[in-house]
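S.K.: Need coordinates for the below:
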Amino acid sequence: MRELSGDANFAVPAALIGDRTRARMLLALLDRRSLPMSMLATEAGVAQSTASAHLARLVDGGLLSVERSGRHRFYRLASADVAHALESLARLSAPFTPNSLRSSTRAHALRAARSCYDHTAGHLGVAVMGRLIEEGGLSGGDGRFHPEDAVHDRPAAPGRDLAYEVTAEGWRLLGSIGVERPRTSRPLVRYCVDWTEQRHHLAGAVGAALLDRFLARKWVERRPDSRALRVLPAGEDGFRDWLAIDPRDPAPAA
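M.R.: Below is the predicted model of the structure:
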C-alpha cells in the first residue's frame, strides 16, 4: 500500500467518485470484471456518448484501466486499492433507500452474496469464514469485528489487526471441495471487514480460490448486471453439505 503524506491530493479521486454517474459505473466493476462501455452506460442509465466522457475521466484519473479488444474497449478497476476505497465509501454513505421493487431486490441480492474484488462477501462470505473458524479450519480470530479493540481495522476495509492461518483441518475442508494450497507469492489468508455484515469475510489467495471454485462447481453464478452472486440449486446442496450453511439464510448467529 502506498504511504500517505501531507500532500496527498485525495480531492481528485474524491471528485471523480463523487459524481453519481461515475459512482454507478465504478460500483458495477467492483467484482473485478472487465465491462464494455455499452454495459456501463446501461448500468449508469446514460447514453453511450455521455458514458464515454465519464469513462475517459476515470481512466485519466487512475481509477480505471482500459483494454481494447477488436472494436470494443473493456474497462476495469485499476487496482485493488480502488476497490477497497469504494467499499469504504459505501459504508460511509447514507443508508440506501430503494425507490423501486427492482432496486429493493437488487439491494437484498447484494447483501445476500456478492463479490468483493476477487472473493466472496455479504451474508454468504461471512458465513463461509465463520463456519471455517467454528470447524477449526482457520485460527487467529473469531470472525467478528470488535470496534472497541480495533487498532487498524475499520468497517469496509481490508483487515490488518489479525493474522488468520489455515490449519491442517482447514486444508482438509478446502480440499474436500477441490481447493488446493495456492502456489503464489500473494498472502494466503487475508480478511476484510464486510461493509454490510460488520464481520470478517475471507480474502487473500485462499479467498480468491474459493470463489473460483464456487463458480466452477456452479454453486454460484455472477449476475450479469451486478456484482451480486446468485446461489444455484447445486450450491444450496453444496454449501449445506460442505459447511452446514443454509444459503437462504447463511448469516451466522449473533
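S.K.: hey, let's count contacts and neighbours off CA atoms from now on
M.R.: OK.
S.K.: Tell me the secondary structure at L202.
M.R.: strand (DSSP: H, G, I helix; E, B strand; the rest coil).
S.K.: Relative to W171, how far out is the nearest residue to it once chain neighbours are set aside?
M.R.: Closest residue in space to L202, ignoring its immediate chain neighbours: Y191 at 4.7 Å, by CA to CA, 6 or more residues apart in numbering. Counting by CA to CA, to the nearest Å, the gap from Y191 to W171 is 17 Å.
S.K.: what's the answer for I245, then?
M.R.: 18 Å.
S.K.: before we move on, back to that, and Y191 and W171? Which one has more around it.
M.R.: Neighbour totals were compared for Y191 and W171, and Y191 leads with 23 against 15 (other CA atoms under 10 Å).
S.K.: I'd like the structure of this one too, to check against the first:
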Amino acid sequence: MKDGPDIARIAALIGDPARANILTALMSGRALTATELAAEAGVTPQTASSHLARLRDGGLIAEAKQGRHKYLRLASPDVAQVLEALMGLAAGQGQLRTRPGPKDPELRQARVCYNHLAGDRGTQMYDSLVTRGFLRAEGEALGLTEAGAAFVEAFGIDHAALARGRSALCRPCLDWSERRSHLAGSLGRAMLQRIGEIGWARRIEGTRIVRFSPQGLRDFDATFPSTSVQIAPQVRPD
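M.R.: From the prediction side, this is the model:
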C-alpha cells in the first residue's frame, strides 16, 4: 500500500548507527549539546551536525536554547517509547552491543527511560500497581482506579494536578531488558521524581542508571510488592 504513514522515512532516520547512538544518548531524558552527542555517536562535530539536522527535520529531536548555548533532546515521549520498543526487539533477536561491562547489570535493574523508571524495578512497580488493582486496562489505554489515586496521593504525589495536565496520565511502555511493561506517562514521571525526592535512589551522572540505596530498595520492595496484598506506602518524611 502507498497510503498511510511513511514508516520507511522514520526507520531510515533511526537506522543509521551514528543517529541511533545519538537517540539512545537522549533516552536519559536530558538535553545534550551537539559536542556531547558527537562524542556519543563516535563522529566528528561536523558529521554530527549533519545527523542532528536530519533528526530535527524528521521530528525526532528538538532544540532548546539557553543563552548562547543550544541543547538537543528527544522531541516527545512517543519517540522514547518507539526507541525503547526497538531496543526490546533488538535484544530479543540477539542484536546486542559487544561492549558489556559492570554497568550492564545496573542498567537492567533500574534505569531512566526518557523520564520514567525502567528495568527490573520499573516492571516490578508496574506489576504491583496492576496486581493490586491500582492500574487497569481501559480499552487500549491504561487508567488509574479510585484506589490507585488514593495510593498515589498517599505516596506524596498530587494526582489531581497530574490529571489536569495535557500529557497522558498512565501509559504502558515496553521494557527492552524485561520484555514487559513499565509505567510511562505523567504518573510514571512523577513516580520517578518522587523516588528521588524521598531518597530511595539517585541518578548516576552521565548514565541512565538509577541506583537505589540498600534502605531505599527495602522501602521500594515494601511499597511495590509483587503480591495481591495491599500494603500502605512506606514513605519517610521529607
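S.K.: Once they're superposed, what TM-score comes out?
M.R.: Counting by TM-score structural alignment, normalised by the length of structure 2, the TM-score of this superposition works out to 0.79. Behind it: 221 aligned residues with a CA RMSD of 2.7 Å.
S.K.: about what we covered before: check which helix or strand covers the residue nearest to L202 of structure 1.
M.R.: Assessed by DSSP states H and E, Y191 of structure 1 sits inside strand 190-193.
S.K.: Superposed on structure 2, what's the mean shift for that strand?
M.R.: Aligned to structure 2 and superposed, strand 190-193 of structure 1 gives a mean residue distance of 2.3 Å (mean CA distance after the TM-score superposition for structure 1).
S.K.: Over which residues of structure 2 does that strand lie when aligned?
M.R.: Per the alignment by TM-score structural alignment, strand 190-193 of structure 1 matches residues 171-174 in structure 2.
S.K.: What's the local residue count around the equivalent of Q81 of structure 2 over in structure 1?
M.R.: Here Q81 of structure 2 is matched to H84 in structure 1, going by TM-score structural alignment. The tally of other residues near H84 of structure 1 (other CA under 10 Å) stands at 18.
S.K.: now the helices for structure 2?
M.R.: 7-15, 17-25, 34-41, 45-57, 77-92, 103-109, 120-131, 146-154, 159-164, 185-197, 214-223 (DSSP state H).
S.K.: The ones you listed: which one's closest to R179 of structure 2?
M.R.: Nearest of the helices of structure 2 to R179 of structure 2, taken as CA to CA: helix 77-92 at 6.2 Å.
S.K.: Touching the closest one from outside, list them.
M.R.: Outside helix 77-92 of structure 2, the residues that touch it by CA atoms under 8 Å, 6 or more residues apart in numbering are 23-24, 27, 60, 74, 96, 113-114, 173-177, 179.
S.K.: Next, the buried residues of that helix.
M.R.: Neighbour counts over helix 77-92 of structure 2 (16 or more other CA atoms under 10 Å) mark 77, 79-81, 83-89, 91 as buried.
S.K.: what angle separates it from helix 185-197?
M.R.: 80 degrees (axes from the mean of the first three to the mean of the last three CA atoms, to 10 degrees).
S.K.: could I get the contacts of helix 77-92 of structure 2 as JSON lines with neighbour count and distance to G156 of structure 2?
M.R.: Putting the contacts of helix 77-92 of structure 2 into JSON lines (neighbours: other CA atoms under 10 Å; distance: CA to CA, whole Å) gives the following:
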{"residue": "L23", "neighbour count": "24", "distance to G156 of structure 2": "32"}
{"residue": "T24", "neighbour count": "23", "distance to G156 of structure 2": "31"}
{"residue": "M27", "neighbour count": "24", "distance to G156 of structure 2": "26"}
{"residue": "L60", "neighbour count": "20", "distance to G156 of structure 2": "33"}
{"residue": "L74", "neighbour count": "27", "distance to G156 of structure 2": "28"}
{"residue": "L96", "neighbour count": "11", "distance to G156 of structure 2": "38"}
{"residue": "C113", "neighbour count": "30", "distance to G156 of structure 2": "22"}
{"residue": "Y114", "neighbour count": "27", "distance to G156 of structure 2": "22"}
{"residue": "C173", "neighbour count": "26", "distance to G156 of structure 2": "23"}
{"residue": "L174", "neighbour count": "24", "distance to G156 of structure 2": "26"}
{"residue": "D175", "neighbour count": "26", "distance to G156 of structure 2": "25"}
{"residue": "W176", "neighbour count": "23", "distance to G156 of structure 2": "29"}
{"residue": "S177", "neighbour count": "19", "distance to G156 of structure 2": "29"}
{"residue": "R179", "neighbour count": "17", "distance to G156 of structure 2": "29"}
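S.K.: Adding distance to Q46 of structure 2, write the residues you listed out as JSON lines.
M.R.: Formatted as JSON lines, the contacts of helix 77-92 of structure 2 follow (distance: CA to CA, whole Å):
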{"residue": "L23", "distance to Q46 of structure 2": "17"}
{"residue": "T24", "distance to Q46 of structure 2": "20"}
{"residue": "M27", "distance to Q46 of structure 2": "22"}
{"residue": "L60", "distance to Q46 of structure 2": "19"}
{"residue": "L74", "distance to Q46 of structure 2": "20"}
{"residue": "L96", "distance to Q46 of structure 2": "28"}
{"residue": "C113", "distance to Q46 of structure 2": "28"}
{"residue": "Y114", "distance to Q46 of structure 2": "26"}
{"residue": "C173", "distance to Q46 of structure 2": "34"}
{"residue": "L174", "distance to Q46 of structure 2": "34"}
{"residue": "D175", "distance to Q46 of structure 2": "34"}
{"residue": "W176", "distance to Q46 of structure 2": "32"}
{"residue": "S177", "distance to Q46 of structure 2": "33"}
{"residue": "R179", "distance to Q46 of structure 2": "37"}
